[in-house]
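Asks: sharing a model prediction with you, sequence too.
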Amino acid sequence: MFKMEMLVNKGGTKPLAHMILIGLMVLLFATASPAAADPYLGGIDLTTANGTYGTVTGDLWFDAYPGFDYAYTTPVFLNSTLPCDPDDVAWARLYVDVYIGHMENNYPLKVTTKFDGDGTGGSGYATLGTEIMDTTYTFPYNNGQGPIWINDHCNRVTSDFLIWYDVDDSISSSSVSTRVNVSTPDGTQPLDGRVKMITLVVAYNNQSCKVTHYWVNQGHDTDSYRTDDDGYPYTGNTTFNTSAVYSPGEANLTVLPLASFNGNYTFNNNQQLTWANPHQGSYFEWQSWNVTNLISSGINSYMTYNRNEDDNRPQYSGYFKLPLTLLTVEDESYIYDFSNNTLGRAGTGLLAYKFQTSSLPATVNNDPNNEFSVTEYSKIKYDDGQFQCNIAADDNYAAHRFVFNVSCSNVSNLDAINVTWNGKGLNDAGNGVTVYIWNYNTSAYEQLTTCNDAAEQTLTGEKTANLSNYINGDKLVTILAEQNSKTSREDDSKIYTDYVKLVLKQ
């Protein structure tokens, strides 16, 4: 088991729902930049869109089976103990890689993957899928097809059959197990079919006073001496949107290559990453680096990779393949939203209230005071198009009020209080929404940002001076979003909130 210290969309927005991901996965891979794939053998470049990005209050962790064993008569197992309670799993994906036996020939395989997410074993195993690979592979250099998509969650690149499943909804225990069987489509023993790799990657929360941004960049890219020998030297690359991190802290990078020997890597400004060759498996390994000093605020990060081309070294690699790269960056600012993947918890430390106020803005900081239900809280977790809508009574303004308990923060060290609200405000008498913050010193709301548009808007406002005025002695910050016009006999005041976030920058 391997925990990536500082190793879900931006600001707590959730990665796309699993069904949407499945529906888009083939398109995402098919439209990936061809310049980022080996022009000789073919490959699928590593991107965050193919994997995921998010935030958690815990970390990103993985466990791996690195063997190279046959799984025909006896299954190959990966038994894992998670570093968290099952309820704290934010995202989890299981990867299986099986060796076909040849880079081009068709040696059909049937791979059955079962997962025990409740720790009971035996009958607790549920079949995630039975995938069949029954196709040749042709190199792109000779007008061949290159990567073969079996379906939207498995593909063939040269001699590897890579499969993955999202399993966060299948985990109900901290002890989980994976079982893989390999045969041919007719159930007989395959020519090869050894299991190179089983890897479980989990992003989890643990309610520490920190937020960690994590990236899983996924692909199936390769590099070989053939490319170099034919005059097409190749270096792969992948990008992480680390500009989303407000105040970068500790950062860790991990690669998980499917190769007999490690490759060469650079990270940000072509900084060479030194490596060992740990040989966790015959054709699978992993390597991690602390890259804290290589992350810059407001700038995306960039990693390159290729095979070790020096055939005078004992670690010389004729072929090199990379399906996964993991990055975590701790954010030293304090981030709060209602997703449960940032600081605080909806309905306890983070509260939301609905309906209306009688003035614009309200003159008190406890109006409205009708708390959201559990279902209503779920609608404002992520910037995902699910709106909580409320309509004001006659002569009132539709409004939502948000109270954030920021007890994790050190008020004296803050540089700014930043608020983001996404939604819309509708009223034929005057569309739009205004967002306010309560000043505990003057006992009045102050405007942060406003719009008069009927369309969905993302509004952002910030305070950078006298910040203690906006955080009371109980470490509470109060935000109010109001529709700009009151309800009348002719027109209704309606407010729609999709997402709201508070960031205390330092």
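Replies: All right, it came through fine. Numbers count the residues shown, from 1 in each chain.
Asks: CA only for contacts and neighbour counts going forward, please
Replies: Noted.
Asks: just the helices in the protein please.
Replies: Using DSSP state H, the helices of the chain run over 18-30, 225-229, 374-379.
Asks: of all these, which one is nearest residue 301?
Replies: Checking these against residue 301 by C-alpha to C-alpha gives helix 18-30 as the closest, at 20.5 Å.
Asks: so for the closest one, what gets flagged as buried?
Replies: 21-22, 24-26, 29 (16 or more other C-alpha atoms under 10 Å).
Asks: take this one as well and set it beside the first:
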Amino acid sequence: MEKILMFKKENSIKIGGTTPIAPLLLLGALVLLFAIASPAAADPYLGGVPLITANGTYGTVTGDLWFDAYPGFDQAYPDPVHWETTLPCDPDDIVWARLYVDTYIGHMENNYPQNVTTEFNGSGSSYETLGSESMNTEYKFYLAGTGGAGSGPVWITNHSNRVTSDFLIWYDVTDNITSSTVSTNVSVTNLIGEAPFESRVKAIVLVVAYNNQSCNVTHYWVAQGHDTDSYKTDGIFSPYTGGFPHPYKGNTTFNTSVVYTPGEANLTVLPLASFNGNYTFNSDDDQLPWANPGQGEYFQWQSWNVTTNVTSGNDSYMTYDRNATDSGTYSGYFKIPLALLTVEDKSLIYDFSNETLGRAGICMFAYKKEASGLPPSVSNDPDDEFSGTEYDEIKYDDGVFAEHYTDTYEKRAAHRFVFNVSCCNDLSNFDSINVTWNGAGWHDAGGNSNGAYLYIWNGTGYEELDNCDGDGNENYLTGGITNNLGNYIINNNVTVLAEQKTEDDDYHSHIATDYVKLWLKKV
């Protein structure tokens, strides 16, 4: 009998399991995204690409988000600028990695053509050319002279742009890294391979998100743009704009509301400026303190612990602005391409993806097909383990289902899940065990024979957490345990069962799982 998913997919909400973000958006969509950016969203005189995580990435890891940088300002002709760094992780644990290169053009508006070639050695033995990007364009401010309109940011490719005097390029290198020591060579020439007007490299930055199977889950955000701010518009009276001031303060939002129980949080900014800017985080007035870092002539970074600024259930935002007087004292110009945020989730979250605690088939298991009784009287029924393909089907809440049906009389279709929660060695730190299952249970007889039940094993038998009795469509079944948590953790394992309601009576019983998650919430 062919297995067919016999239910209508309802509107669903994402309640766990981070779907991996593609290293680059679809090329056309990305170009369009920036092409339609409103001038009001950037410095109203110079223009710029605002910082947003859609340009960078968001995800979860059991490790951390790490970066290292070459701060410049060396010539990349005739010899390339060389930079080497050592990763804090095994290459196999890298989830996301992006390399950024910024070169100086020599003028905010004039066209001084550059060809920037980036070679990357992620294997520890040989270099590969990531790209050779050619910039051959002038830059037009949004407001020129007394108000004439300019184009602002210039997109050279889908992974490089010009904003005023900087040529910013980036490459996704997740799959290029097979060694813990990596190095980069950057060469800058004119378009015929000779000495350019300028060949200085302001910065090379490598950002890496990685797992290390520690007992914590970290949410990370990389907000990427190429935003800038200038004294030319911030003044009370500005001859550059015909006398009308256009003050600008940039901002970016991080969806920290996805963090169940926020723990330690860290914010890092990496500006391309000779003098640092002013920043706030989840506040319109309280400026984050800093001492001018000065790692490079026109590049620097600054980090803060912002744990007390992140609150459960709320998104976060950062503002950034040049640190200057109206006349341009301190920083006349300020530019920022990157802001990084990490927030630890103090809850221990387990699912079958690679972004939470545990690993499918190693310390977390799923078993399939059919079971006796509603619920079974033993904790190891069914006992036929999922295949690798079936594990992939339950990694994310994405509409991809692992489906099975009965072929034994008087049995019911069932999926059993075993989560090793050895990280929670001190149960006094937790106040609940919570389960979410997204799937469907239905019977060929239909009607009242449809439905599924969700159970948790308490050491002597199964307890019901939730059900969708009589409903064969996709449903979210959830439940939690708040008392005597130790009764539900047997040999470091928590066992959960999703079972279809009605036994096989020559009409088959079906179960389908899209996603399942268990998490222990900390006090």
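Replies: Perfect, I can see it now. Please read all numbers here as calculations on a predicted model, not as lab measurements.
Asks: superposed, what's their TM-score?
Replies: Put the two chains on top of each other and the TM-score (TM-score structural alignment, normalised by the length of structure 1) is 0.90; 492 aligned residues with a C-alpha RMSD of 2.6 Å.
Asks: show me what contacts residue 48 of structure 1?
Replies: When contacts are counted by C-alpha atoms under 8 Å, 6 or more residues apart in numbering, residue 48 of structure 1 is found next to 215-218, 239-240.
Asks: ok, now with 6 Å
Replies: 216-217 (C-alpha atoms under 6 Å, 6 or more residues apart in numbering).
Asks: what residue of structure 2 takes the place of it?
Replies: Aligned counterpart of residue 48 of structure 1 in structure 2: residue 53 (TM-score structural alignment).
Asks: how close does that match sit to residue 25 of structure 2?
Replies: 12 Å (C-alpha to C-alpha, to the nearest Å).
Asks: quick one: the residue lying closest to residue 243 of structure 1 once chain neighbours are set aside from residue 265 of structure 1, how far?
Replies: With C-alpha to C-alpha, 6 or more residues apart in numbering as the criterion, residue 243 of structure 1 has its nearest non-adjacent residue at 4.1 Å, and that residue is residue 298. Distance, residue 298 of structure 1 to residue 265 of structure 1, using C-alpha to C-alpha: 23 Å.
Asks: residue 154 of structure 1 too?
Replies: 26 Å.
Asks: and what of residue 228 of structure 1?
Replies: To residue 265 of structure 1, residue 228 of structure 1 is 17 Å away according to C-alpha to C-alpha.
Asks: which of the two has more residues huddled nearby?
Replies: Set residue 228 of structure 1 next to residue 265 and count neighbours by other C-alpha atoms under 10 Å: residue 265 wins out with 21 against 13.
Asks: map the more buried one onto structure 2.
Replies: Using TM-score structural alignment, residue 265 of structure 1 lines up with residue 279 in structure 2.
Asks: so who does the closest residue to that match other than its chain neighbours touch?
Replies: Distance criterion C-alpha to C-alpha, 6+ apart; nearest residue to residue 279 of structure 2, sequence neighbours excluded, is residue 320 at 4.5 Å. Residue 320 of structure 2 is in contact with 249-250, 278-279, counting by C-alpha under 6 Å, 6+ apart.
Asks: cool, and residue 116 of structure 2?
Replies: Residue 116 of structure 2 makes contacts with 132-133, 187-188, as judged by C-alpha under 6 Å, 6+ apart.
Asks: one more time with 7 Å, if that's ok
Replies: The contact partners of residue 116 of structure 2, by C-alpha atoms under 7 Å, 6 or more residues apart in numbering, come to 132-134, 186-189.
Asks: spatially, which two of those are the most separated?
Replies: The largest separation in the contacts of residue 116 of structure 2, counting by C-alpha to C-alpha, is between 134 and 186 at 13.3 Å.
Asks: neighbour count winner among those two?
Replies: Counted by other C-alpha under 10 Å, residue 134 of structure 2 and residue 186 do not tie: residue 186 has more neighbours, with 26 against 19.
Asks: how close does that one get to residue 48 of structure 2?
Replies: As defined by C-alpha to C-alpha, residue 186 of structure 2 lies at a distance of 24 Å from residue 48 of structure 2.
Asks: now residue 90 of structure 2
Replies: 36 Å.
Asks: now do residue 369 of structure 2
Replies: According to C-alpha to C-alpha, residue 369 of structure 2 stands 56 Å off from residue 48 of structure 2.
Asks: same question for residue 138 of structure 2.
Replies: From residue 138 of structure 2 to residue 48 of structure 2 the distance is 15 Å (C-alpha to C-alpha).
Asks: now residue 381 of structure 2
Replies: 59 Å.
Asks: those two: who's more crowded?
Replies: A side-by-side neighbour count of residue 381 of structure 2 and residue 48, using other C-alpha under 10 Å, places residue 48 first with 30 against 20.
Asks: my read: the more buried one touches residue 153, true?
Replies: Yes. Under the criterion of C-alpha atoms under 7 Å, residue 48 of structure 2 makes contact with residue 153 at 5.7 Å.
Asks: between these two, what contacts are shared?
Replies: Common neighbours of residue 48 of structure 2 and residue 153 (C-alpha under 7 Å, 6+ apart) are residue 163.
Asks: which ones are touching residue 150 of structure 1?
Replies: Residue 150 of structure 1 neighbours (C-alpha under 7 Å, 6+ apart): residue 133.
Asks: next: residue 143 of structure 2.
Replies: Contact analysis of residue 143 of structure 2 by C-alpha under 7 Å, 6+ apart lists 44-45, 149-150, 241.
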